[in-house]
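K.L.:
how would this look folded up:
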Amino acid sequence: MSRKRRSFTTKYKVEAARRVIDSGRTIAEVARELGINEGLLGRWVADERRRIEAAATSGDQPLTAAERTELARLRRQVSEQEKDIAFFKKASAYFAANQQE
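P.N.:
This is a model prediction of the structure:
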């Protein structure tokens, strides 16, 4: 029987890598805690460190943990508001069509 291959979102990968980078804990500790392979987490950490380094060389500052949390909250809020707007557009079109009858 074959095992289903697990896939991880980019957000999950970044958050896992930031656990290692921000906390100063070893990759092995965090990998055990998350139940993933050390090599996999090591690649994610290396990718995140390269991203941070690239941001630093271009003059940008990487986001702090608080800023990342706020950004995620705002993205969720925007998504919810876009859904509300789409609903209200459909509702207004429905009522406009029924009003003319």
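K.L.:
hey, let's count contacts and neighbours off CA atoms from now on
P.N.:
OK.
K.L.:
quick one, strands of this protein?
P.N.:
Taking DSSP state E, the chain contains no strands at all.
K.L.:
biggest helix in it by residues?
P.N.:
helix 65-99 (DSSP state H).
K.L.:
one more, so I can put them side by side:
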Amino acid sequence: MENMRKKPRPRLSFTPEFKAEIVDLCQRGDRSVGQVAKDFDLTETAVRDWVRQADLDALAARLNNRPRKCLGYRTPAQCVALTL
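P.N.:
Predicted coordinates for the structure are as follows:
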């Protein structure tokens, strides 16, 4: 029985452009994450992680580009640019 175990899949690396394309396919809504993963021979967990990270990155960009009263109504990026 021990010999019947599945061999682990080799770890692959993907370009940011490829990940962005996969995330876009998932976020369009016409196919499920599982279907996209199956179509591209990816693990569903990896695709879900990419979608989750893309959502977090979008939220961080939205929050970090918002002017703040404590920064004199400047964005954090503007304050950093002023100090450089």
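K.L.:
in structure 2, which residues correspond to the longest helix of structure 1?
P.N.:
With TM-score structural alignment applied, helix 65-99 of structure 1 matches no range in structure 2.
K.L.:
tell me which other helices or strands that helix touches.
P.N.:
Judged by 3 or more CA pairs under 8 Å, 6 or more residues apart in numbering; DSSP states H and E, helix 65-99 of structure 1 is in contact with no other helix or strand.
K.L.:
okay, residue 23 of structure 2 and residue 8 of structure 2: tell me how far apart.
P.N.:
Counting by CA to CA, to the nearest Å, the gap from residue 23 of structure 2 to residue 8 of structure 2 is 24 Å.
K.L.:
and the two? Which one has more around it.
P.N.:
Neighbour totals were compared for residue 23 of structure 2 and residue 8, and residue 23 leads with 22 against 6 (other CA atoms under 10 Å).
K.L.:
correct me, but the more buried one touches residue 54?
P.N.:
Yes. Using CA atoms under 8 Å as the test, residue 23 of structure 2 is close enough to residue 54 to be in contact (7.4 Å).
K.L.:
now the helices for structure 2?
P.N.:
Using DSSP H, helices in structure 2 cover 16-28, 33-39, 44-64, 76-83.
K.L.:
nice, that's everything, thank you.
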